[in-house]
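Undergrad: Fold the stuff below for me.
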Amino acid sequence: MTAARLVSTVAVPLAPGAADAPALLCRDSHRLLVQRGDAELVAFDLDSGAMMRFPAPWPRSFGAVTVSPDADSVVFAGVHALCCVDGSGAVVWEVRHGCWTGECPQLHREFAEYADDSEHGYADSGSAAYSTDGKLV
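TA: As a prediction, this is how the structure comes out:
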């Protein structure tokens, strides 16, 4: 049996009712507390105390997200695209794909095209990940 003990507490950056549960990402260079809300993803570096905010291109229920190894960008995997955003909110790159909603034949250009369509709220979800060196998604 292993005994657990509390070693630290950290306030979460986003209100619990308006965001996903925080996740801890351990990288070679730092430990990140990451939390996703509808309007942004926040990454708090537990070692340096730096907080990075990345504007989200669509609400959290419409896909998944991954943080780069250097925590300088994030990739949002959504119903219609993969979108890489830097800390300033600038889109670094975007790759659009066919809609994940079963019978939808559209190649959507932006979230606003299906934001109010309840069927898209239950679309399949995907994922994305960075390679260890951050050169491949």
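Undergrad: From now on I want contacts and neighbour counts done on CA atoms only, so please keep to that.
TA: Will do.
Undergrad: which non-adjacent residue is nearest residue 24?
TA: Closest residue in space to residue 24, ignoring its immediate chain neighbours: residue 33 at 4.6 Å, by C-alpha to C-alpha, 6 or more residues apart in numbering.
Undergrad: Here is the second sequence; please produce its structure so I can put it next to the first one:
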Amino acid sequence: METILLTQVMGAVYGLLAVVFGAFGAHVLKKKLTPEQLNSFETGVKYQMYHAIVLLVLGFNLGFDGPMDSWIVHCFIYGTLLFSFSIYALCLSAANGKKLRALGPVTPLGGLLLVIGWTLLLYSFISSMI
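TA: Next up, the predicted model:
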């Protein structure tokens, strides 16, 4: 039950923040970021929204009857956090002339967690067919 609620809440939070950050990027940051930085920021927003939707779908459809389901959800939650939010921080810090280079390795780590989450989800589908 806890994992279902966590999945639904984080899906809703990520969806809400994706809309807020998307509007912030389109209206406020458009004047402060370079086109490349704005494109990166928008990539973070897109991936965040995609995974918000995935979390909501999983929260209402996944059985949560085994540890695999929990691993999938946690990979998506932490992967999105690391991937998207590190992009936001990198873009905003670069726009202020103080790029946080230490966050550079965080983005691919988040991406790796997202790939692992998708791989586990695929595996769970395939294994249920066998």
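Undergrad: Can you pull the TM-score for these?
TA: For these two chains in superposition, a TM-score of 0.25 is obtained (TM-score structural alignment, normalised by the length of structure 2); 59 aligned residues with a C-alpha RMSD of 4.9 Å.
Undergrad: Which positions in the strand or helix carrying residue 89 of structure 2 come out as buried?
TA: For residue 89 of structure 2, the host element (DSSP states H and E) is helix 67-95. Within helix 67-95 of structure 2, the residues scored as buried using 16 or more other C-alpha atoms under 10 Å are 69-92, 94-95.
Undergrad: Can you list the helices and strands that it packs against?
TA: helix 2-27, helix 35-61, helix 106-129 (3 or more C-alpha pairs under 8 Å, 6 or more residues apart in numbering; DSSP states H and E).
Undergrad: if we go to 7 Å?
TA: helix 35-61, helix 106-129 (3 or more C-alpha pairs under 7 Å, 6 or more residues apart in numbering; DSSP states H and E).
Undergrad: which of the ones you listed sits most buried?
TA: Among the helices and strands packed on helix 67-95 of structure 2, helix 35-61 has the highest mean neighbour count (mean count of other C-alpha atoms under 10 Å), at a mean of 19.
Undergrad: just the angle between it and helix 106-129, please?
TA: 30 degrees (axes from the mean of the first three to the mean of the last three C-alpha atoms, to 10 degrees).
Undergrad: Distance to residue 23 of structure 2 added to the helices and strands packed on helix 67-95 of structure 2, as a markdown table?
TA: Output for those, formatted as a markdown table (distance: least, C-alpha to C-alpha, whole Å):
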| stretch | distance to residue 23 of structure 2 |
| --- | --- |
| helix 35-61 | 10 |
| helix 106-129 | 22 |
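Undergrad: Just tell me which of those helices ends up closest to residue 26 of structure 2.
TA: When the helices and strands packed on helix 67-95 of structure 2 are compared by C-alpha to C-alpha, helix 35-61 sits nearest residue 26 of structure 2, at 8.5 Å.
Undergrad: Any idea how far that closest one is from the middle of the chain?
TA: Mean C-alpha position of helix 35-61 of structure 2 versus that of the full chain (C-alpha atoms, centre = their mean, to the nearest Å) differs by 5 Å.
Undergrad: That helix versus helix 67-95: what angle between them?
TA: 160 degrees.
Undergrad: what's helix 35-61 of structure 2 packed up against?
TA: helix 2-27, helix 67-95.
Undergrad: Out of those helices, the one nearest residue 44 of structure 2 is which?
TA: helix 67-95 (4.3 Å).
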